[in-house]
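Undergrad: missing the sequence, but the structure's below:
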């Protein structure tokens, strides 16, 4: 499954990766605010799942200059672009990127680490087939005091129906499916793990911001 999905994502982004950030700049709501709120401890480890072009990790590195940066993506094509972004930003020495599936990656094998102080997922949950398993898997690798932060498309529930129909149809062309049960799954994980969970709608339902915190 992971090989097939990785090949699919390579196909989708083989050319889009070159202009992805320019075209997504105005409608990936809430990601910059999420990055600005990460606040890892000094020298803390920050992992982005679905790091794509590396744009978000560069911002995280600038906002938190003492943080160690890690990223995984299932698309090797995207990782090629991300590695270039790290070099361009002067962060190649403090960032480690690896190909991995969000549902079963092994941080020890990939990075020589057992956990992370902050894990974030920006507009990738809507592209992961077994996304609920991916969330549960990520939560396992939160260090004590760690946080998992998520932002993704909402159900557009307080926006015009015509907008929702057209927008969801457009997203489907890129294999993007907003997850109606995201808040429910976060709440379930919070109960199962004893972590604190949060989830809220943003911008009239355009986006959802949620996450988990390990005490």
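TA: That came through fine. Computed from a predicted model, the values in this text were never measured in an experiment. Numbering: from 1, shown residues only.
Undergrad: going forward, measure contacts between C-alpha atoms and count neighbours the same way
TA: OK.
Undergrad: isn't there a helix covering residue 150?
TA: No - the assignment for residue 150 is strand, going by DSSP: H, G, I helix; E, B strand; the rest coil, so no helix is present there.
Undergrad: Isn't it up against residue 209?
TA: Yes - using C-alpha atoms under 8 Å, residue 150 and residue 209 qualify as a contacting pair, with a distance of 5.7 Å.
Undergrad: okay, the two: which has more neighbours?
TA: Neighbours were counted for residue 150 and for residue 209 using other C-alpha atoms under 10 Å; residue 150 has more, 26 against 22.
Undergrad: could you say what helices and strands the strand or helix carrying residue 192 packs with?
TA: Per DSSP states H and E, residue 192 falls inside helix 182-193. Packing partners of helix 182-193 (3 or more C-alpha pairs under 8 Å, 6 or more residues apart in numbering; DSSP states H and E): strand 196-202, strand 207-213.
Undergrad: Compare those and report which one is nearest to residue 132.
TA: strand 207-213 (12.7 Å; C-alpha to C-alpha).
Undergrad: and the angle for that closest one with strand 196-202?
TA: 170 degrees (axes from the mean of the first three to the mean of the last three C-alpha atoms, to 10 degrees).
Undergrad: ok, and here's another one to check against it:
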């Protein structure tokens, strides 16, 4: 269920996208503005994101921030609504999480190749990364969080959507039953395989945007 929020419809590349922006609390802020996200979307293929029902700038609960902090996530099917009220939006959505930029994040010191690669990405985005005993400590800043969420997390989550579109929603079908079979096969794939697809999409998008000088850019109001 959503807390107090704003709903904003923004025209992007001839398409109107719904943004849902929750109010912040607990020292958290939205590092990316709606205008920031719209700027990135307008420079990605519209067919990769126009089927999204909404982009949600989410305020995580205190428990979520402590136990499972994330930069963002993709929901293949989400249902937005208020307590005791019916939903106002359903479908695939990208969630970008509010963060407390003053709160360090602890990582296990025993990282595999994927974890090490992610630490390297965070350092490249401007986070301070240091080892303390058996743990890695990531000290963020508002600028570093914005870079991570805008240039990496957002394209990554859209990559999950593109993966679904290619393999299920837009794949050719000989019969209506094919959709259910494709969906079952999609979710039967290892999580690592789906994450690898999203990483490849994000890396390619980021490299293309940087090559043409479209990112990075100064924060937009």
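TA: Yep, it's here. Quick caveat, the model's predicted, so the values are computed rather than measured.
Undergrad: Just give the TM-score of the two.
TA: The TM-score (TM-score structural alignment, normalised by the length of structure 1) is 0.26; 108 aligned residues with a C-alpha RMSD of 6.5 Å.
Undergrad: quick one: buried residues of the helix holding residue 192 of structure 1?
TA: 182, 183, 185, 186, 187, 189, 190 (16 or more other C-alpha atoms under 10 Å).
Undergrad: from those residues, which single one is nearest residue 5 of structure 1?
TA: residue 182 (21.0 Å).
Undergrad: residues contacting that closest one?
TA: For residue 182 of structure 1, no contacting residues are found, by C-alpha atoms under 8 Å, 6 or more residues apart in numbering.
Undergrad: And for residue 18 of structure 2?
TA: Contacts of residue 18 of structure 2 by C-alpha under 8 Å, 6+ apart are 7, 8, 9, 10, 53, 54, 55.
Undergrad: Pretty sure it sits in a helix.
TA: No - Residue 18 of structure 2 is assigned strand when assessed by three-state DSSP, not a helix.
Undergrad: For structure 2, which segments count as helices?
TA: 34-42, 46-49, 62-67, 113-125, 142-148, 154-164, 177-188, 191-211 (DSSP state H).
Undergrad: Would you mind putting these into JSON lines with distance to residue 136 of structure 2 and mean neighbour count alongside?
TA: Output for the helices of structure 2, formatted as JSON lines (distance: least, C-alpha to C-alpha, whole Å; neighbours: other C-alpha atoms under 10 Å):
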{"stretch": "helix 34-42", "distance to residue 136 of structure 2": "30", "mean neighbour count": "18"}
{"stretch": "helix 46-49", "distance to residue 136 of structure 2": "34", "mean neighbour count": "16"}
{"stretch": "helix 62-67", "distance to residue 136 of structure 2": "16", "mean neighbour count": "11"}
{"stretch": "helix 113-125", "distance to residue 136 of structure 2": "9", "mean neighbour count": "15"}
{"stretch": "helix 142-148", "distance to residue 136 of structure 2": "17", "mean neighbour count": "21"}
{"stretch": "helix 154-164", "distance to residue 136 of structure 2": "23", "mean neighbour count": "23"}
{"stretch": "helix 177-188", "distance to residue 136 of structure 2": "32", "mean neighbour count": "13"}
{"stretch": "helix 191-211", "distance to residue 136 of structure 2": "22", "mean neighbour count": "16"}
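Undergrad: looking at those helices, which is closest to residue 93 of structure 2?
TA: helix 154-164 (8.7 Å).
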